[in-house]
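In: sequence first, predicted model second:
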Amino acid sequence: MFRRTFWFTAGAAAGVWATTKVNRKLKQLTPESLAAQAANKAIETGHRLKDFALDVRDGMVQREAELGDALGLEAPVEQDRALPAQRRLAALPHKHSYNRNEDY
């Protein structure tokens, strides 16, 4: 008798557990639930993409600063050293320009 009661109770508990699992799964598969899950995944993906873009931007700024330091582009200009004067090419006046397409 004790054995029958044990197996009856175990079967009833398994049935309740299985029914609860099936009902939860059915609620997860309703259109409203699926839409909410998709929206949550989209929002999560958007946040991850934003974080990735910010990390890339930070890396770009850091690398640009490293390159600027390496090339001396960020170096301050010394006050006592003046910039060189702007050079201009002197245009020599030509009496006659040569054009090989002209007939002489």
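Out: Now that the structure is in, tell me what you want to look at.
In: from here on, contacts and neighbour counts on C-alpha atoms
Out: OK.
In: chain center to whichever helix in the chain runs longest: distance?
Out: Assignment by DSSP state H gives helix 31-71 as the longest helix of the chain. The gap between where helix 31-71 is centred and where its chain is centred comes out at 4 Å by Cα atoms, centre = their mean, to the nearest Å.
In: comparison target below:
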Amino acid sequence: MKRLLWLGVGLAVGALVVRKLTRKANEFTPSGIATSLSQSAGGLVESMRNFVDDVRDGMTEREQQIQQAFAEGELYDDEHDAQEGNR
């Protein structure tokens, strides 16, 4: 009876090991590498989109600040600090 139990445990562990090794081996096939690269490229594209959106939001905010200062007759120096005065 013990031998049958250990045989079952051995078969289960062996099946799990074979499944894990098969998955790892598939990652190194051309199709597995292509899948991995496409997922990485997709993540990179999404990161770039987020960056561009952040830059556009910053540009819009800065443009509004400049337009508001211009409407109020303020001057901005190189440090972007508002200064009142005329040119």
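Out: That came in fine, so what should we check first? From a predicted model like this one, the values you see are computed outputs, not experimental measurements.
In: before we move on, what SS does Gln83 of the second structure have?
Out: When the structure is reduced to helix, strand and coil (DSSP: H, G, I helix; E, B strand; the rest coil), Gln83 of the second structure reads as strand.
In: try Leu73 of the first structure
Out: With three-state DSSP as the criterion, Leu73 of the first structure was assigned coil.
In: any idea how many residues pack against it?
Out: Applying other Cα atoms under 10 Å, we find 10 other residues in the vicinity of Leu73 of the first structure.
In: which residues does it contact?
Out: Residues touching Leu73 of the first structure, when contacts are defined by Cα atoms under 8 Å, 6 or more residues apart in numbering, are absent altogether.
In: repeat the analysis, applying 10 Å as the threshold.
Out: Ala65, Leu67 (Cα atoms under 10 Å, 6 or more residues apart in numbering).
In: stretch 11-23 of the first structure vs the second structure, mean deviation?
Out: Once the two structures are superposed, the average separation between stretch 11-23 of the first structure and the matching residues of the second structure is 0.7 Å (mean Cα distance after the TM-score superposition for the first structure).
In: count of residues packed around Glu66 of the first structure?
Out: Neighbour count of Glu66 of the first structure, defined by other Cα under 10 Å: 13.
In: how much space separates it from Gly59 of the first structure?
Out: Taking Cα to Cα, to the nearest Å as the measure, Glu66 of the first structure and Gly59 of the first structure are separated by 10 Å.
In: how about Trp7 of the first structure?
Out: Per Cα to Cα, Trp7 of the first structure is found 64 Å from Gly59 of the first structure.
In: what lines up with Ser47 of the second structure in the first structure?
Out: Alignment of Ser47 of the second structure against the first structure is given by TM-score structural alignment, with Arg48 as its counterpart.
In: and Leu75 of the second structure, how many residues sit next to it?
Out: Residues contacting Leu75 of the second structure under the criterion other Cα under 10 Å number 16.
In: equivalent analysis for Ser38 of the second structure, please.
Out: Applying other Cα under 10 Å, I find that Ser38 of the second structure has 12 neighbouring residues.
In: again with the one 5 residues further on
Out: By other Cα under 10 Å, 12 other residues sit near Gly43 of the second structure.
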